[in-house]
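Enquirer: Generate coordinates for the sequence data below:
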Amino acid sequence: MAQPQSILDVRNLKKYFPIRGGVFGRKVGEVKAVDNVSFSVNKGETLGIVGESGCGKSTTGRTILRLEEPTSGEVQFEGKNLVRLKGEEMRRMRRELQMVFQDPFASLNPRKTAGEIIEEPLQVHGIGSAKERKEQVKELLRVVGLDAFHAGRYPHQFSGGQRQRIGIARALAVKPKLIVADEPVSALDVSIQSQVLNLLEDLQEKFDLTYLFIAHDLSVVRHISDRVGVMYLGRMVELADRDGLYENPLHPYTQALLSAVPVPDPETKRERIILSGDVPSPSNPPKGCAFHTRCPHVMDVCREVRPEFKEHGDGHFAACHLLEK
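Expert: Reported below is the predicted structural model:
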């Protein structure tokens, strides 16, 4: 059986935002939004990234696409380091890399019609004639489940689910290979979420897409992802295939997250793991393991030494000193 081919390799990615203060706006600190994150995404798969709000998952996605410039690290896409690409090189590469944003209303220009919004990427990259672009817009609307007449409507005339479909159509316009979906269903009603998730799965099969799917809803991530990475305070703490992570979580933080997922069977009782304390500030993360201030199994070594993110069998990665015992 052939080994899966990696399309995206992220190595030691960091994104620090400066904190400025005083009259002259001097740098007085920095927020470590993404702190030395490494992972790979295989061609044709969906890698889900989960974690609490503020853990850095959305910033990771934006930094990979260079919507935020990385502080350091490498982002290899099909063998090319995106961090080193300049100007026109990066602009051409954006045809291969697209994003679906969390808020479908804020990400659409209210002064443009749906047709103009979807056509804009085609114009930017000089794809097709005006007539060909109009036909392409109609086809894209059909592909995402909308009618051709919707091209003449403005964003405020659509429902939330329809607006997200327009955002997906815009991302598909330039025929990308990788789509970063940043919580694409979190702003939608539950009934609409399933429709959009099913649409994303259908499009992945039809267009041979690879997804980096960012979310905080663990049940949604389990439904759509092949592998799942868990982030905490800007760091990746666990990464495994979907079933391995949900059935055998290794990191105490992952165990706590999964214990909070509702079980549909009222007869089934799950032991809830309640974490004490608050998430530390990313501008002043704790020494050693970032999770040690809330971990129920904390040891002395956790307070001093940062655990190595490494494999513990069958492609299951985790960063925890407990696994060394």
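
Enquirer: Please count neighbours and contacts with C-alpha atoms only from this point.
Expert: Will do.

Enquirer: how close does the residue nearest to Ile64 when sequence neighbours are not counted sit to Lys27?
Expert: Distances taken as Cα to Cα, 6 or more residues apart in numbering put Val75 closest to Ile64, at 6.4 Å, once the chain neighbours are dropped. Shown here: Val75 relative to Lys27, a distance of 27 Å by Cα to Cα, to the nearest Å.

Enquirer: Also this sequence, please, to line up against the first:
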Amino acid sequence: MVQQQVETPKQTGTTLVDVKGLKVHFPIKGGLLGRQVGSVKAVDGVDLHIRRGETLGLVGESGCGKSTTGRAILQLIKPTAGSVKVDGAELTTLPAAEVRRRRAQMQMVFQDPYASLDPRFTIGQIVSEPLENFNRGNAKQVQEEVASLLKTVGINPSYVNRFAHEFSGGQRQRIGIARALALRPSFIVADEPVSALDVSIQAQVLNLLQELQGQFGLTYLFVAHNLSVVKHISDRVAVMYLGRVVELAKSEALYETPLHPYTQALLSAVPVPDPTIESRRKRIILEGDVPSPVNPPSGCNFHPRCWKAQAICREQIPQLEEKQPNHFAACHFPG
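Expert: So this is what the prediction gives:
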């Protein structure tokens, strides 16, 4: 069986995932001939890099393109344009067979633990499927590895012949994590892995993910809309709005001194446990709705809802630039 991979100090910190100019546009077809009449710009020019051993949080409102970005990085959705390199390999130009071979290096934990596990399979079959698909050992070795993986994520190996419906939501997500770990990947996209779980269970799953990161040398892209969850687990945080990254910084810096107005508005809605501080905080209420990704605004996507917007915001798309040391923002008037 494949031995446990743990990053060495030399490896840790180097770039594992490098994304440049990523776009995912879904065509809109209409008319009798089904011609393309428009497109949904779900992801519209995303630049990201993720270092080995770190967790990059990706946050934003529902529909901003977070999950699509994660799936496009893994090539589960074919990007319209842009570059995606994982461990130096350009995935967007690789043949399908080579991308499949590299699936062992890249895995995903899905949002809904009730929909992501096949109800016809036992959990032993679910966790063993990746091992069998990639010929990782004989039947006895696979069986032993499945038992070890279940034990690692906190599931009793004696339950190996039970079906997914016999487990709670938190237990199902642990099974999904075991499946993702089966091939010993170096990179995992966690697509809102705790949003469908009870609040009492969320912290347990987050702690498990952090423990596994240290144990197996994992690198995470952690997709979420809950800012408190992202703060707890992420080393750096990228904020998305309408298909673009508008701010990127270390977790502490972003939460303490957000530069982009959208980030400031999001953080103003997060309650603070100190009543004195909470009473002095000013809530930023955004006016209007999120524009349609079919016809996004000119210039800065956020300008129709921004209290700082000026003429340049309606005319020029702000670039994601370093405004403070290691703190990037796509805003003409940051701070």
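
Enquirer: on that earlier part again, in terms of neighbours, single out the busier of Val75 and Lys27 of the first structure.
Expert: With neighbours defined as other Cα atoms under 10 Å, Val75 of the first structure and Lys27 compare such that Val75 has more, 26 against 11.

Enquirer: quick check: stretch 190-207 of the first structure aligns to which part of the second structure?
Expert: Counterpart in the second structure of stretch 190-207 of the first structure, with TM-score structural alignment as the criterion, is residues 199-216.

Enquirer: With the first structure overlaid, how far apart is the matching stretch on average?
Expert: Once superposed with the first structure, the aligned residues differ from stretch 199-216 of the second structure by a mean of 0.3 Å; criterion: mean Cα distance after the TM-score superposition for the first structure.

Enquirer: list the buried ones in whichever helix or strand Leu150 of the second structure is part of?
Expert: Assigned by DSSP states H and E, Leu150 of the second structure belongs to helix 139-152. By neighbour count with 16 or more other Cα atoms under 10 Å, helix 139-152 of the second structure contains the buried residues 142-143, 145-150, 152.

Enquirer: do the same with stretch 70-84 of the first structure
Expert: Neighbour-count burial for stretch 70-84 of the first structure, with 16+ other Cα under 10 Å as criterion, is recorded at 70, 73-77, 82-83.

Enquirer: can you give me the end-to-end distance of stretch 96-110 of the second structure?
Expert: The stretch stretch 96-110 of the second structure measures 22 Å between its terminal residues, going by Cα to Cα.

Enquirer: Distance from the chain centre to that stretch, please.
Expert: 16 Å (Cα atoms, centre = their mean, to the nearest Å).

Enquirer: where do the strands sit along the second structure?
Expert: Defined through DSSP state E, the strands belonging to the second structure, from first to last, are 15-30, 35-51, 55-59, 81-86, 89-90, 106-109, 187-191, 219-223, 236-241, 244-250, 321-324, 327-329.

Enquirer: Let me know how buried the residue lying closest to His156 of the first structure once chain neighbours are set aside is, in neighbour terms.
Expert: Sequence neighbours aside, Pro110 is the residue nearest to His156 of the first structure in space, at 7.1 Å (criterion: Cα to Cα, 6+ apart). Close neighbours of Pro110 of the first structure, defined as other Cα under 10 Å, add up to 14.

Enquirer: cool, Glu69 of the first structure as well?
Expert: 14.

Enquirer: Tell me the counterpart of it in the second structure.
Expert: Counting by TM-score structural alignment, Glu69 of the first structure lines up with Lys78 in the second structure.

Enquirer: How about Asp103 of the first structure?
Expert: With TM-score structural alignment as the criterion, the equivalent of Asp103 of the first structure in the second structure is Asp112.

Enquirer: what's the spacing between its match and Gly176 of the second structure?
Expert: When Cα to Cα is the yardstick, Asp112 of the second structure and Gly176 of the second structure sit 10 Å from each other.

Enquirer: the more surrounded of those two?
Expert: Set Asp112 of the second structure next to Gly176 and count neighbours by other Cα under 10 Å: Gly176 wins out with 24 against 19.

Enquirer: these two touch, right, that one and Gln107?
Expert: No: counting by Cα atoms under 8 Å, Gly176 of the second structure stays clear of Gln107, with 10.6 Å between them.

Enquirer: For the match of Glu69 of the first structure, which non-adjacent residue is closest in space?
Expert: Ala72 (6.0 Å).

Enquirer: so who does the one you found touch?
Expert: Ala72 of the second structure is in contact with 24, 78-79, counting by Cα atoms under 8 Å, 6 or more residues apart in numbering.

Enquirer: Please apply the same query to Asp103 of the first structure.
Expert: Counted by Cα under 8 Å, 6+ apart, Asp103 of the first structure has contacts 184, 187.

Enquirer: how about 7 Å then?
Expert: Applying Cα atoms under 7 Å, 6 or more residues apart in numbering, one finds that Asp103 of the first structure lies in contact with Ala187.

Enquirer: What's Ile284 of the second structure aligned with over in the first structure?
Expert: So Ile284 of the second structure corresponds to Ile273, using TM-score structural alignment.

Enquirer: Please disregard the earlier target; I meant Asn156 of the second structure.
Expert: Checking with TM-score structural alignment, Asn156 of the second structure has Asp147 as its match.

Enquirer: my guess is its match meets Leu141, correct?
Expert: Yes: counting by Cα atoms under 7 Å, Asp147 of the first structure touches Leu141, with 6.2 Å between them.

Enquirer: follow-up on the earlier one: kindly reformat the buried residues of stretch 70-84 of the first structure as TSV and extend each row with distance to Ser53 of the first structure.
Expert: Converted to TSV, the buried residues of stretch 70-84 of the first structure look like this (distance: Cα to Cα, whole Å):
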residue	distance to Ser53 of the first structure
Pro70	20
Gly73	23
Glu74	25
Val75	24
Gln76	27
Phe77	27
Leu82	27
Val83	26
